[in-house]
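In: Fold the following and give me the result.
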Amino acid sequence: MTTPALSIAGLCKSYAGVPALRGARLELFSSEVHALMGENGAGKSTLIKTLAGAVAADAGEIAVDGQALALQTPSQSHHAGFRFIHQELSVIPHLSVAENLFLGRPYPQRFGLLAHWPELNRRARAALSALSIDHIDPSLKMARLATGDQMLVKIAAAFLGDDGAPARIYVMDEPTAALTDSESERLFAIIARLKARGCAVLYVSHRMDEVMRIADRVTVMRDGETVSTAAIADVTKADIIEWMTGRTLAEAFPQRLASPLPETLLDIHGLSGAGVDTVDLSIRRGEILGIAGLSGAGQNELLKLLIGAEPITAGEIRLDGRKLGRGDPARRWQEGFAYVPRERRREGLVAGASIGQNTILPHLKALARAGIFRKRKLEQSRAAELGKRVRLKAAGIDQPVRQLSGGNQQKVVFARAMLASPKMLLLDEPSRGVDVGAKFDIHTLLRELSAAGAGILLASTDLPELIGMTDRIAIMRAGRIAEIVETAGLDQAQLLALIFGDGNLDAQPRTVGA
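Out: So this is what the prediction gives:
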């Protein structure tokens, strides 16, 4: 029988007495793409950290080509042939693309003393071109790149020369979360080349269609244990969802609890700012309004203008009939807005702080006596209460946020947004990188908030989410609202045609008033 390229047996790990892995097992073979799936908190991230040498397992064995290894450091993992592409970007924004690409590697030198910057840029350009990434200038600062381009740079870094440690096993953790469809296709072509070269790929994703398309086998984890392993050809999406959740979960969105009320809650007239040009938009009380568009169409920028993170150059905002000033984020939260950003770790969380501290962060003044003296017990009780409401999986509210899985980190961001019962909730890719179970929990919360009368503005590139959760969808192009359509009767093909501005598809929905 063929020896696995990677074998994991009986892997166990606990944090503060709470088990994260309970005897996890997995076999990965050469020339195989093996999907690893499970809800957030199932143990996938901890398993990856043990393979990376970032976390030491309490028990169990990891073997490469049949040889047991003690992976205690990232260096040991690298020399064992592992390469990692992580969902959450870890870049140094003030350094150039070339410098980020070669982090941890010796830079070419001039006269053995000084960095040879032209040569470094040349090597970086060659590394990017090898993956057909020709539109990124290696001399640019990473901070100037869009999120998807930053991810492409990190992917390219994983494919650099081996430095005496040949790459055998690639571990990809939600690599397409920040990529466009065309960028994802480029990654899939790279994976196919790796497979043809005899490499093994462990592919972690919540995107069922991707897994069914590119994986040869799938392993599902639940509560730190390996539940099942099967060939992709032998399973359905429904099988995988049931293994992940322990229950039958239809691929449907929670039903609306109440219809939107007729009165206008949020009214925007002529709003302009960075990336946004003369936007007119109104949202009814209890309505969920989607925002769709190509990358860079202005969705993210519109939400940042509304929350006060970017300056408004023209136009006005009215909430509940009251005209709002040109406030900052703190003032917007006090006025009744709440915001869930696209990049939860970079824009939404203080990783070293606790769950409780992150939850109450924008509400310190509101929870304080006379707006000055903090009420610690009240803060803790409210954070704990909201943790239960969002079904947070954690050891307690004092646990550092950095120890949580991505989906549970997202639930902390949602708990913060819900604390003050917002009038208007602004969401930017709220279910990005979140598994089917956590996604259903989040969508259920949105239904509850809208039924209570909150307005919700939901920007998403997930077409089923937009169609399944919203009442209307605003299509943005070049910073403007191009059209607004009713969601009822809309399908994905029609929505995609609207996003691309293609008027040739039959049965396109009629544009309705803003």
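In: Please count neighbours and contacts with C-alpha atoms only from this point.
Out: Fine.
In: buried residues in stretch 210-224?
Out: 211-212, 214-224 (16 or more other CA atoms under 10 Å).
In: Strands - which of those land there?
Out: With DSSP state E as the criterion, strands contain 217-222 from among these.
In: Please tabulate these in a markdown table and include distance to Ile155 as additional columns.
Out: Output for these, formatted as a markdown table (distance: CA to CA, whole Å):
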| residue | distance to Ile155 |
| --- | --- |
| Arg217 | 23 |
| Val218 | 22 |
| Thr219 | 23 |
| Val220 | 25 |
| Met221 | 25 |
| Arg222 | 28 |
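In: Please generate a structure for the following sequence too, so the two can be compared:
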Amino acid sequence: MNSDAASVPFLQVVGVHKRFTGVHALRGVSLSFQRGQIYHLLGENGCGKSTLIKIISGAQPPDEGELIIDGVSHARLSALESLEAGIETVYQDLSLLPNMSVAENVALTSELAGNQGRLARTFDRRALAQTAARALAAVGLPGDAEFQSTLIEELPLATRQLVAIARGIASEAKFVIMDEPTTSLTQKEVDNLIAVLGNLRAQGVTVLFVSHKLDECYAIGGEVIVLRDGQKMAQGPITDYTKAQISELMTGRQLSNERYRESGYGEEVVLNVSGLTRTGQFADVSFALHRGEILGVTGLLDSGRNELARALAGVAPAQHGEIVLDGKRITLRTPSDAKDHRIGYVPEDRLNEGLFLDKPIRDNVITAMISSLRDRFGQIDRDRAQTLAVNTVKELQIATPDVDKPVQSLSGGNQQRVLIGRWLAIDPRVLILHGPTVGVDVGSKDIIYRIMQGLSQRGIGIILISDDLPELLQNCDRILMMKKGRVANEYQAGNLHEADLYHALLSEAA
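Out: Now for the predicted structure:
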């Protein structure tokens, strides 16, 4: 490539506007993307990030403005035109086909782009396997025949995320958009992805990296682009900005990095777990949760932390051990058992495990309370349901004009608060929050953290399952670290430094 061609930006977004009913999502946004550079697209949910991604990837047309690719102007792009131009998008919901194999999913984009948007009746299996093996190796996944033939639906969420990234690499894209790519990844996998990004940059690939995790953005380096209310607030080298400055640009207000946790907890034990075991997942787990305490649980993906959360929620019950709630031994075999004992559970994957996306906010809030909202004829008392939903929206600061709106119309942070509100309706004794701020912007994180602290002050015992170390240190009283299915260490969060917790997390000792 000659120097003149190299100096021309691969992509320019010029004066782009996008309007939806009652919402001006993008307001004259102009951006320039050079080859072989990494750009971090930051902003609160609802700021226009998703709309911008969809316009670049051809999923939506702009109302005004243009896209210039390699010097050629486009008033709009179709999805196929975007692929043919070398633009590949790894969406937050992954967009993988669950009933197809890993290899078939990895090769999907290159097949579509090479055949004018059509898939051949049969794949060249040998070429497909070679392509998949190279791409999978680049993201640290096995490339053997057994793994390549595995159906996507059989893989854990974190592995699916890496497969989706491998698909972008396999297509030899020139411009890769990664929408929250580290949402489900452990720290080791994040470190591996950072190395992958470095390789892409060295090959002249432009990367647009969408994330809410500022530490990762600084570790990756490159430029930062900040959107707020559909407008570009800043663009430049990320090292030119502090975290506080970026947060203020995103939210329009100053946010503190101090600990949210101020008050302690009482001596009363609300939940006591002894010798809890589920074969192959966790073993001999014991701990006590006090009234009003926020207890953090962390560990790598294979540590058993996720499985422990599901066992305490009755989703995948333990086989051995004892659970005592308020001094009485209980059995948790189903989610209904947990609900009946006033144990609430906000799952890690809110879209697939928690919410009914096409249903109204009201219906999502009252789900755990339906039986108590029925009248003597067995019908749901609509007035009581409406009142409960409206009060929940107000208490948890859920941004919506109407509880009749579908929950999918909300931003990620507001969706998460709907889930928390569902369980507050049962007046919980224990609330299990599994990754409560995954895919949530800094402003919404602040609100959720303050809600969490308020709930603990009401005497609710909270178990916070997370691999976000600052989140744990800012909010918890104690932190349990799990390794190889067992509780390896216990820490007092107020006296702990992030670096020490990080090194302990990566240590092989259990």
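In: TM-score of the superposed pair?
Out: Once superposed, chain against chain, the TM-score is 0.89 (TM-score structural alignment, normalised by the length of structure 2); 496 aligned residues with a CA RMSD of 2.7 Å.
In: if we can go back for a sec, just put the buried residues of stretch 210-224 of structure 1 in CSV and tack on distance to Arg477 of structure 1.
Out: Below are the buried residues of stretch 210-224 of structure 1 laid out as CSV (distance: CA to CA, whole Å):
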residue, distance to Arg477 of structure 1
Val211, 31
Met212, 32
Ile214, 32
Ala215, 35
Asp216, 38
Arg217, 40
Val218, 38
Thr219, 40
Val220, 39
Met221, 41
Arg222, 41
Asp223, 43
Gly224, 44
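In: Looking at structure 2, name the residue matched to Glu301 of structure 1.
Out: Counting by TM-score structural alignment, Glu301 of structure 1 lines up with Glu307 in structure 2.
In: And the contacts of stretch 371-378 of structure 1?
Out: 364-365, 367-369 (CA atoms under 8 Å, 6 or more residues apart in numbering).
In: Might you report the residue contacts of Arg186 of structure 1?
Out: Contact partners of Arg186 of structure 1, counting by CA under 8 Å, 6+ apart, are 131-132.
In: what about the helix or strand that contains Thr131 of structure 2, how far off from structure 1?
Out: Element membership of Thr131 of structure 2, judged by DSSP states H and E, is helix 125-138. Helix 125-138 of structure 2, aligned to structure 1 and superposed, deviates on average by 3.6 Å (mean CA distance after the TM-score superposition for structure 1).
In: Run a quick neighbour tally on the counterpart of Asn475 of structure 2 in structure 1.
Out: For Asn475 of structure 2, the aligned position in structure 1 is Met469, judged by TM-score structural alignment. The number of residues packed near Met469 of structure 1 is 23, by other CA atoms under 10 Å.
In: residues in contact with Met469 of structure 1?
Out: 253, 288, 443.
In: Could you dump the residues you listed into CSV and include neighbour count?
Out: Compiled in CSV, the contacts of Met469 of structure 1 are given as follows (neighbours: other CA atoms under 10 Å):
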residue, neighbour count
Phe253, 17
Ile288, 25
His443, 19
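In: Okay, and which of these map to helices?
Out: His443 (DSSP state H).
In: Tell me which helix or strand the corresponding residue of structure 2 for Ala68 of structure 1 sits in.
Out: When structure 2 is aligned by TM-score structural alignment, Ala68 of structure 1 is paired with Ser73. Here Ser73 of structure 2 sits within strand 72-74, counting by DSSP H and E.
In: picking up where we left off before, confirm for me that the match of Ala68 of structure 1 is in contact with Leu67.
Out: Yes - with contact defined as CA atoms under 8 Å, Ser73 of structure 2 reaches Leu67; the gap is 5.8 Å.
In: Among those two, which residue is more densely surrounded?
Out: Taking neighbours as other CA under 10 Å, Ser73 of structure 2 and Leu67 compare with Leu67 leading, 24 against 14.
In: just checking, that one touches Val14?
Out: Yes - applying CA under 8 Å, one finds Leu67 of structure 2 in contact with Val14, separated by 6.3 Å.
In: what comes up buried for stretch 343-350 of structure 2?
Out: Along stretch 343-350 of structure 2, these residues count as buried under the neighbour rule (16+ other CA under 10 Å): 343-348, 350.
In: wait, which of those residues is closest to Val139 of structure 2?
Out: Relative to Val139 of structure 2, the closest of those is Glu348; by CA to CA it sits at 22.9 Å.
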